[in-house]
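A.B. asks: Following is a predicted model, sequence given first.
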Amino acid sequence: MNYENVLSEFQNGITTITINRPKKLNALNSDTIQELHDAFEEADNNEDTKVIIITGSGEKAFVAGADISEFAHFSVNEGGQLAAQGQALLFDFVENLSTPVIAAVNGFALGGGLELAMSCHFRVASSNARMGLPETSLGVIPGYGGTQRLPQLVGKGRAMEMIMTAGMIDAKQALSYGLVNHVVEQDELLGLCDKIASKIMKNSSVAIGKAIKAINANYKDGKDGYKVEIKQFGKCFGTEDFVEGTTAFLEKRKADFPGK
C-alpha cells in the first residue's frame, strides 16, 4: 500500500514504519493518524511480520506533536470526538496489537508523539531525544492517552510534574524514569532495535501475543489481570508453538516455531 505521510518497509521479519513529514517535524495530523493505522494494520496482518518498529524521518524528531492548526477552532464536542477517534484509531489500536511494537525515538517526542511512543510495547531512544507533554501550555490536556500511560510508566508524581510544568526531559532522565528501555547514539538506534527484534523473533509469536494481552489487562479498569493470564496461559497449550517449544526443549534442540 502506498502512503503520503508514512513509509513502510519489510525485511527479515521486521516491518519498519517511518512517519515521513520531516518539514513538519513529523507532526501528527488526521491524515497521518489514518495512514499509521492502516500501516500498522497491514503489518499486523502480515504473517511474516514478527516485530514492528516505528520511528520518524530525519534526525530532529520522532514526532514533535500534533498539528495544532487542525483543531484550534474546535468546539467542546469536536474536541471530545478528536480524542476518542484518535485513541481508537491509533493509540489504543497499537497498544493492543498482538505483534510487538518497538518505538525508536529519534529526537523530539512531544505531545501526541510521546503518546504514540507510550502506546508502543516499549521504547528505545537516541541520546538526543527529548520527551514531554506540553499540552497544558496550550490550555488543554493530553488527549491521546497521555494522562493514563505516563503515570503507568513513570509513576504518578513524575507524571503530574511533567504534565503540570509542560516541560521536557532528556533521554538520560527518561531512562532513569523507566520511560525508555535503552539509550544509544542516533546512528545506533535502528541497529539496536533490529537486534532486540531478532531476539524476540526467536520465541513463539503466538505466546508473545498472548503475553501482550495478559500484561495489558492489568492496566484496564474492570479487568482481572490474573484471570486473563490464566486464560491465555491455558490457550497456549492448544497451539502448535507449544508442542514445538516443549518438544524442542525435551530433545535439547532449538525450537522452530510455526507461529500457530
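C.D. replies: Okay, I see it.

A.B. asks: alpha carbons only for contacts and neighbour counts from here, please
C.D. replies: Will do.

A.B. asks: helix/strand/coil for residue 72?
C.D. replies: Taking DSSP: H, G, I helix; E, B strand; the rest coil as the rule, one finds residue 72 in the coil state.

A.B. asks: What is the neighbour count of it?
C.D. replies: Residue 72 sits with 10 neighbouring residues when counted by other C-alpha atoms under 10 Å.

A.B. asks: And the strands in the stretch 1-150 of the chain, which stretches?
C.D. replies: Assigned by DSSP state E, counting those that start in this stretch, the stretch 1-150 of the chain shows strands spanning 6-11, 14-19, 51-56, 61-63, 101-105, 108-110, 122-126, 130-132.

A.B. asks: What of the stretch 151-260 of the chain?
C.D. replies: 168-170, 182-184.

A.B. asks: can you put those strands in JSON lines and add distance to residue 61 and mean neighbour count?
C.D. replies: What follows is these, written out as JSON lines (distance: least, C-alpha to C-alpha, whole Å; neighbours: other C-alpha atoms under 10 Å):
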{"stretch": "strand 168-170", "distance to residue 61": "13", "mean neighbour count": "17"}
{"stretch": "strand 182-184", "distance to residue 61": "15", "mean neighbour count": "21"}
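
A.B. asks: Specify the stretch among those strands that is closest to residue 29.
C.D. replies: Residue 29 lies closest to strand 168-170 among the strands of the stretch 151-260 of the chain, at 21.7 Å (C-alpha to C-alpha).

A.B. asks: Against that first model, consider the following:
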Amino acid sequence: MRPGLPSPATWYEGRTSLDLLRGEAWAWIGLRSGDGLHRLHSDLLVALDRLLVELRWAGIRRLALSGAGWMTGQGHHFSAGADLHEVGALDASSAEPFARRGQRIMNHLLWPGWQSLTVISGVAMGGGCDLALHGQERWAVAANELGKGGLRLAHPAAKHGILTGFGGTVRLPELLGRKGADRLFRGFETWDEQTALQAGAAHRIVAPIGVADHAFEWLDPTGSRR
C-alpha cells in the first residue's frame, strides 16, 4: 500500500465481496472472494449497482475496478463470470431481471461523466469478460517472471448453451469488430495479454509488480492522494 493511503474498506460482504478505496474525486473497487474467482452473483450485482450509483452522485470522476488483491500488492483473477449454478436455475421469468442487473453495471462503467478503468488479470471469462471489456480504459496484467498468472480472457458461454445477457454481444463488436468478437463468441479463443492488446481488447500491458502504483497514478494524476 502506498504511504498516505488507508487500507481498503469492505463496502459489501458476500460470496463475492466489494472492497473500496476512495479519494476526493476517484474510487477503486476491488472484487474479493474466498476462492479468488470473484463470481458475479445476483446479490453482488445489486450491491455493485448501488455502489456505482453512490459514486456517481458523489462526484467521482475516475473509477478503477479490479481484483482486490491489486490494491495492496499481488492480485490474481479478475472474474470467472456469473455463477453457472445460478444461471442454470434461471427460467423465462427470472432470466430477464438477472440480465438487466448485469447490464446496469456495464452501463455504469460506460457513463460519460467519468473515466473508468478495468485492470484485467488472470481469469476473465463469460460475464467477467463482459465486465472487463466495459471499462473505458483497459489494462491487461502480464504473467510474472516465471510465466505464471497471465491473462486468460475468454467468452465460452455458448459452449454451455448460454446466451450472454450482460451486453457483451454489443460491446465486443464495438471494440473488436465482427471478426474479433466472433473469435471470442464463436471461436471460443482464450486470449493472453499480448493477444488482447493486439486485438484491441486492452490498451496496455502492465507488469504484476507495480500494478497499484500505475493505478494510483491513473486515478489521481495530480498526486494529491486525497
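C.D. replies: Arrived safely. Computed from a predicted structure; not experimentally measured.

A.B. asks: what's the most buried one of the strands of the stretch 1-150 of the first structure?
C.D. replies: Neighbour counts (mean count of other C-alpha atoms under 10 Å) averaged over each of the strands of the stretch 1-150 of the first structure peak at strand 61-63, with a mean of 31.

A.B. asks: Show where that strand falls in the second structure, residue numbers please.
C.D. replies: Mapped onto the second structure using TM-score structural alignment, strand 61-63 of the first structure covers residues 77-79.

A.B. asks: quick one: that stretch to chain centroid distance?
C.D. replies: In terms of C-alpha atoms, centre = their mean, to the nearest Å, the centre of stretch 77-79 of the second structure is found 7 Å from the chain centre.

A.B. asks: what residues are up against the residue nearest to the spatial centre of the second structure?
C.D. replies: Closest residue to the average C-alpha location of the second structure: residue 132 at 3.9 Å, with C-alpha atoms, centre = their mean. Contacts were defined as C-alpha atoms under 8 Å, 6 or more residues apart in numbering; by that measure residue 132 of the second structure touches 78, 118-120, 124, 138.

A.B. asks: related to what we said a few turns ago, tabulate the strands of the stretch 1-150 of the first structure (CSV), appending distance to residue 41 of the first structure.
C.D. replies: What follows is the strands of the stretch 1-150 of the first structure, written out as CSV (distance: least, C-alpha to C-alpha, whole Å):
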stretch, distance to residue 41 of the first structure
strand 6-11, 12
strand 14-19, 11
strand 51-56, 11
strand 61-63, 20
strand 101-105, 12
strand 108-110, 23
strand 122-126, 18
strand 130-132, 26
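
A.B. asks: Out of the ones you listed, the one nearest residue 77 of the first structure is which?
C.D. replies: strand 108-110 (24.4 Å).

A.B. asks: Show residues contacting that closest one.
C.D. replies: So strand 108-110 of the first structure is contacted by 60-65, 117, 129-134 (C-alpha under 8 Å, 6+ apart).

A.B. asks: Throw the residues you listed into a markdown table and include distance to residue 30 of the first structure, thanks.
C.D. replies: Converted to a markdown table, the contacts of strand 108-110 of the first structure look like this (distance: C-alpha to C-alpha, whole Å):
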| residue | distance to residue 30 of the first structure |
| --- | --- |
| 60 | 21 |
| 61 | 18 |
| 62 | 17 |
| 63 | 14 |
| 64 | 15 |
| 65 | 12 |
| 117 | 17 |
| 129 | 24 |
| 130 | 24 |
| 131 | 22 |
| 132 | 21 |
| 133 | 19 |
| 134 | 19 |
